[in-house]
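> What shape does this take:
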Amino acid sequence: MSFKNLGLCDQLLRAIKEQGYDEPTPVQKEAIPVILNKRDILAGAQTGTGKTAGFTLPMLQLLHDHKPTKGKHHVRALILTPTRELASQVQESVEMYGKFLPFKSTVIFGGVKINPQIAALRKGMDIVVATPGRLLDHVSQKTIDLSKVDFLILDEADRMLDMGFINDIKKVLAVLPKQRQNLLFSATFSNEIKKLTDSLLNSPVLIEVARRNQSSEQIKQVVHPVDKTRKRELLTFLIKKDNWKQVLVFTRTKHGANRLAGQLEKDGITSAAIHGNKSQNARTKALADFKSGQVRVLVATDIAARGIDIDQLPHVVNYELPNVSEDYVHRIGRTGRAGNNGEAMSLVCVDENEFLANIEKLIKKDIHKSVIKGFAPDPSIKAEPINMGGGNRAKGGGGRGNSRNRNSNRNNNSRGANSSRGRR
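The predicted structure is shown next:
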């Protein structure tokens, strides 16, 4: 099947051709015809499957088919994402595929000044990509009109719920028209996602291009057992031994990301850290330097990495395993994208064996264990509790509940708290 068979207009086909794409991915084959039939969808798709184009292309097609009478542009499509990096990526796709169509679009998120966003919205926009917190800031200031929205798209809905955005999402839904098309994309299907689906979607079509919570078959996964105190030494050894040019490394904490990036620099490996405490400009520069090859290693926390979209990223390393098992699937999904092969390795100390067991249970497979010569763990070292920060020690998926509770408490605070959450 080619894109021509999906019912897309010449302007979209021209933009697709310019990007060098010939055939739609599985999620695009399934989602585009359903969306064009004006049905709500619940799509379970791993990152790197082409899901952004899977909703961007039919959205643009429907806007093209039902152009309003001439006059001021109104917000007709609203795309919500959990992070500013992902919002920027989605906006780039909207501009890229809609370049030959007359629609105006913008992206709004926190961490930057609000006045330029207000100025852009006043000009009239057809499509808005937003993070929930900053969007609500605009709603409260009456600088955005959502009364004519035809399409609502929730991208990476599972991550939005994990980050405590459920109350913000409900507030957004309250100001949208009742009659609209809803598209929900999620890499995993939790009970919370099912509850949101029941309240949001109208007789949705279920689309799954990978089994629920399943890691991509394109990704080679391996665990290297190692003592905690030797992880950095092993990481440096692997990067230098195989001359890795581009590797994304995950840590559990912001402080850990900063510390590891500094240590790798001392080892002669160009590195940068990206996390929620970094300014938007710093995050954008770090990602640009990583994509261009000026930086070999990008050290990231889970939240900050959600907007990282690199087609041929060869290596992902879990320097520390996540305490939330689903985050492992999200992390390794940064490699093996768009049909390319990728490698995901985890440096696991004895303290993390419980996390590893929960991950293997989730993905329903045992991950191959390989001890690197010279880095065999000391069998006399006993496991110790992992400090998850803030006094919370989580087992398996328990940390996500704690995180959500903390975020829920913030939801009851002032508007300023909502604003800070939107700046992630």
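> For the rest of this, base every contact and every neighbour count on C-alpha atoms.
Noted.
> For the most centrally placed residue in the chain, which non-adjacent residue is spatially closest?
Compute the mean C-alpha point of the chain, and by CA atoms, centre = their mean the closest residue is Arg306, 3.1 Å away. The shortest distance from Arg306 to any non-neighbouring residue, by CA to CA, 6 or more residues apart in numbering, is to Leu86 (6.2 Å).
> List the buried residues for whichever helix or strand the one you found is part of?
Secondary-structure element containing Leu86, defined by DSSP states H and E: helix 84-97. Across helix 84-97, burial judged by 16 or more other CA atoms under 10 Å covers 84-91, 93-97.
> Just send those back as CSV, with distance to Thr251 too.
Formatted as CSV, the entries for these read as follows, by distance: CA to CA, whole Å:
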residue, distance to Thr251
Arg84, 20
Glu85, 18
Leu86, 19
Ala87, 23
Ser88, 23
Gln89, 23
Val90, 25
Gln91, 27
Ser93, 28
Val94, 31
Glu95, 33
Met96, 32
Tyr97, 34
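> now the other sequence, so there's something to compare against:
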Amino acid sequence: MNMSEETEEKQCNFHEMELDDRILKAIAKLGWQTPTLIQEKAIPLLLEGKDVLVRARTGSGKTAAFAIPVIQKILNFKQTASQQEIKALILAPSKELCHQICGVIKDLTIKCSREVRYIDVSPQVDLSVQKPLLVEKPDIVVGTPARALQHVKAGNLNLKKSLELLVIDEADLVFSFGYEDEMKELMRNLPKIYQAILASATLSEDVKNLKNLVLHNPVTLKLEEPELAPASQLTHYHLNAEEMDKATILYALLKLHLIRGKTIIFVNTVDKCYKLKLYLEQFAIPTCVLNSELPATIRCHSVDQFNQGVYDVIVASDEKALEAPTDSDAARDVKKSKRRKDKESGVSRGIDFRCVANVINFDFPLDVNAYVHRAGRTARGNNQGSVLSFVSMKEKILLDKVETKIRYGQEDVSVFKSYQFKLEELESFRYRAKDAWRAVTRIAVREARLKEIKQEIFNCQKLKSYFEDNPTDLQVLRHDKALHTVRIQRHLADVPEYIVPATLKSLAGITKTRKRRREFRGSESSNSKFQVKKSNPLLSMQFEGFGKKKKKSS
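Below is the predicted model:
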């Protein structure tokens, strides 16, 4: 009997795991037909009460793998409990991940929301705001280690008497985010006996240290699978380009709709994040930004808007990779940075960006793990995805390291495909791109960030009452000096037919669209609305990924 036949025979479905009917109904409503591999292996072990260390790649369903048994065990406790108590503490290294975990819990408890209550304490509001909610003793408390410890010290959170379950998600980031001291102090405020679960994408030294601190005789689930989705699901491309070429190609790809679907563009610094946003705005390409210097509310709101389809493109800075760079110059650059970053923020890790079709590495990541986690934002579940990496001469050595790491054990197989793009055919685009790129000066970037901070001040609920009492202060802010902004030239929003290379016109639908527009203008048919719809190629074309586009262009 081969391994695939054995796996098929032993596959265990959700209804065979002795789960409560209310959980099964919630799972059915979510459309989860069968458990993922990690869910199939982890849920029965956790229901048995074992300590478990779960290692599985990003997008494999780890959150549900621990959330389902936590909810089931709480429902079991309720059958004999005489009073309401806090039974589970779920810790995660970032506010965004805490928000995401609560979203999964909300979906899974939709049929038992009265019986199982939860609270997210990660938002940075005053402790007194969350104290009344904790006094009610919700069944599940979700938060970062630092935030949970603050409530313990304030006497709002007493875990020694009632806690039964401790979950730490993205465990390999907990220490690297600077939570080692908080975790050790928090452990002193937990009962001696409890069930613990560590979930992680990698088994690093930090995870091993955390394992010794938290777990007792655990079962280790290390799935024999690559860190990324298989080649049949996730395609990797690279394109050799320097800074100005990167900007030109990105403009052409987005403006000619050569990439379709939701796209995350990764850069390595916060300033580059804003520079790219201001650059794309000149061509009427709407984007939102995500980085560790933004307040948590803005970050969560940006992710929600991206997931809801308000934006199709998000520019994210993955500066966390700069904390332990291999390059000494990069290390010195990090030490020079005086800007206040939120250590409870993560962009490439943990956040569940939904239905991402493409990841573009405008700046190539500085280490292999950063590449893995960026690429893990797409091809989640059973969805297809593509990663396109722009690689400069200086970044070529980093590409080689990633190539060696993710060969999937096949020494002679190249993971990265060369993305065929004739840069010489984009000379007309280059003139526009060069002017727009140079227009985004360091002053423009700084002023854009100041504008964002002001906007946050105006939207801050805490300051509304202050401004009501001190209207002159608000006027000073509103009538401050005019911000230096990048001049928007309206003609840049349109792409004239004459600057589009002949080889790309059919791909972008330019020729067909212009021809139909001329036919529409000359037509006297009464069915005008229908013709306008047909003239728009985006209404009838679907995202085809990088690979198919490449075949067509060649």
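> thinking again about what came up before, against Leu347 of structure 1, how distant is the residue nearest to the centre of structure 1?
Look at Arg306 of structure 1 and Leu347 of structure 1: by CA to CA, to the nearest Å, they are 21 Å apart.
> hmm, back to that, okay, whichever residue in structure 2 pairs up with the residue nearest to Arg306 of structure 1 and Arg299 of structure 2: tell me how far apart.
Residue mapping for Leu86 of structure 1 onto structure 2 gives Leu97, with TM-score structural alignment as the criterion. Between Leu97 of structure 2 and Arg299 of structure 2 the computed distance is 11 Å (CA to CA).
> now do Gln531 of structure 2
Relative to Arg299 of structure 2, Gln531 of structure 2 is positioned 40 Å away (CA to CA).
> Those two: who's more crowded?
Here Gln531 of structure 2 and Arg299 are set side by side on neighbour count (other CA atoms under 10 Å), and the busier one is Arg299, at 22 against 16.
> which element is the equivalent of the more buried one over in structure 1 on?
In structure 1, Arg299 of structure 2 lines up with Arg283, judged by TM-score structural alignment. Using DSSP H and E, the element containing Arg283 of structure 1 is helix 280-292.
> So which elements touch that helix?
With contacts defined as 3 or more CA pairs under 8 Å, 6 or more residues apart in numbering; DSSP states H and E, the secondary structure elements packing on helix 280-292 of structure 1 are strand 271-274, strand 297-300.
> Can you say which of the ones you listed is packed in most?
With neighbours taken as mean count of other CA atoms under 10 Å, these reach their highest mean count in strand 297-300, at a mean of 27.
> on average, how far is it from the matching bit in structure 2?
Following superposition, strand 297-300 of structure 1 is found to deviate from structure 2 by 1.0 Å on average (mean CA distance after the TM-score superposition for structure 1).
> Give the aligned range of that strand in structure 2.
Using TM-score structural alignment, strand 297-300 of structure 1 corresponds to residues 313-316 of structure 2.
> Now do the helices in the stretch 51-200 of structure 2.
With DSSP state H, counting those that start in this stretch as the definition, the stretch 51-200 of structure 2 shows helices at residue ranges 62-78, 95-108, 127-135, 145-153, 171-174, 180-187.
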